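1. Below is the structure, and that's it, no one-letter string:
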C-alpha cells in the first residue's frame, strides 16, 4: 500500500467465521430467556385474610406499600405474576410472594396452577408454597419477596 492509506491488514477466513459464530451464540443466549410476558390470570373471589408470606426477596419491583393485587385476584393453589413478583395462594387465605425471575436463566415465570409456578423458557417448575424447585433445569428456588395482606389488598412490604 502507499503512504496515505496506512498499513495493510490481512483478515483470515478463520477470524471472520469465529467472529460471526460468537455473535450468533450471544444472540441466541440473549433471546432464549428474555420473555417479559406477565402471564397474569384472573380467578373467582377468595376470602380475605391478614397474613404475610416471604422475607427479603431481593426483587426490584418498586416501592414498599405498592399494591400488587387484590386477594380475590389470586387463585387458591395458583398465583399471578405482577411485574418482578409472583404472588401465590397455596391454601385459602395464605399468600406468598417470590421473584418472578426464573433462577435458571432469568426468564419471567408464568402459567401458575395446580400448586406449580412454570417457567416457559426451559420448563422449570417451582412450588407455590415455598418457591422450591419441583422440576429443573433450575437448581435454586425462587427468592421470596416481602408482602403484607391487609383486608383485600396485597402490598409490597
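-> Here it is on my side, so go on. No experiment lies behind these values; they were computed from the predicted model shown.

2. CA atoms for contacts and neighbours, from now on please.
-> OK.

3. what about the helices in the protein?
-> 13-32 (DSSP state H).

4. Find the residue at the geometric middle of it.
-> Relative to the mean C-alpha position of the chain, the nearest C-alpha, by Cα atoms, centre = their mean, is the one of residue 101, at 2.2 Å.

5. let's bring in a second one:
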C-alpha cells in the first residue's frame, strides 16, 4: 500500500510540475512573440495615411498596405517620419501616440512619438525607421 501511495504522489507531483512549466512557456511566448522588434520592411508605393491626417508636431498610428502597424509623425510642416509600432524590447505593439509619447503596454517602455527614440526602457533600441515619401498629399511607403 505504501509503494502504491508513493507512486501516485510521484505521478501527481511530476504531472503538476510539467503542467506548470508548460503554462510558463506559453505565457512567455505570448508576451514576447520572439520577434525582438524586428519588423519586415513594407512593400514600396503603398498609401499609409493622408498627410492632412497627421497634425504638425504630432504623430498618428497607421497601417501599411500589407498590414504592418506603424507610427507616422510630422515633426515640422511637410517633414514626415515613419517607424514601426513594434516595440524593440519584446515585439509588442505600442499604444497610439499620446502626449508626444508611445507607450508599450507589455513592459512599460516609452518612445518619443516624433522620432521613435527610447525615452524609458526596458527597450534599449529605437523603433525601426520605415522609409516613406509624400505624393499628392499622401504618405506612401518608398
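-> Nice, I can see it. Keep in mind that what you see is a predicted model, and the values were worked out from it rather than measured.

6. What would you report as the TM-score here?
-> Aligned and superposed, the two chains score 0.74 in TM-score terms (TM-score structural alignment, normalised by the length of the second structure); 124 aligned residues with a Cα RMSD of 2.2 Å.

7. related to what we said a few turns ago, list the contacts of the residue nearest to the centre of the first structure.
-> 84, 107, 108, 109, 142 (Cα atoms under 8 Å, 6 or more residues apart in numbering).

8. Tell me which residue of the second structure lines up with it.
-> Aligned by TM-score structural alignment, residue 101 of the first structure pairs with residue 86 of the second structure.

9. do you know how far that match is from residue 16 of the second structure?
-> If you measure residue 86 of the second structure against residue 16 of the second structure using Cα to Cα, to the nearest Å, the figure is 35 Å.

10. same check, this time on residue 77 of the second structure
-> Counting by Cα to Cα - residue 77 of the second structure and residue 16 of the second structure are separated by 60 Å.

11. do residue 141 of the second structure as well
-> 50 Å.

12. Excluding chain neighbours, give the residue nearest to the match of residue 101 of the first structure in space.
-> Excluding its sequence neighbours, the residue lying closest to residue 86 of the second structure (Cα to Cα, 6 or more residues apart in numbering) is residue 93, at 4.5 Å.

13. The one you found: neighbouring residues, count only.
-> Neighbour count of residue 93 of the second structure, defined by other Cα atoms under 10 Å: 19.

14. Residue 87 of the first structure too?
-> Neighbours around residue 87 of the first structure, by other Cα under 10 Å: 29.

15. residues in contact with the aligned partner of residue 50 of the second structure in the first structure?
-> Correspondence of residue 50 of the second structure to the first structure, assessed by TM-score structural alignment: residue 70. By Cα under 8 Å, 6+ apart, the contact list for residue 70 of the first structure reads 152, 153, 154.

16. Many thanks, we can stop here.
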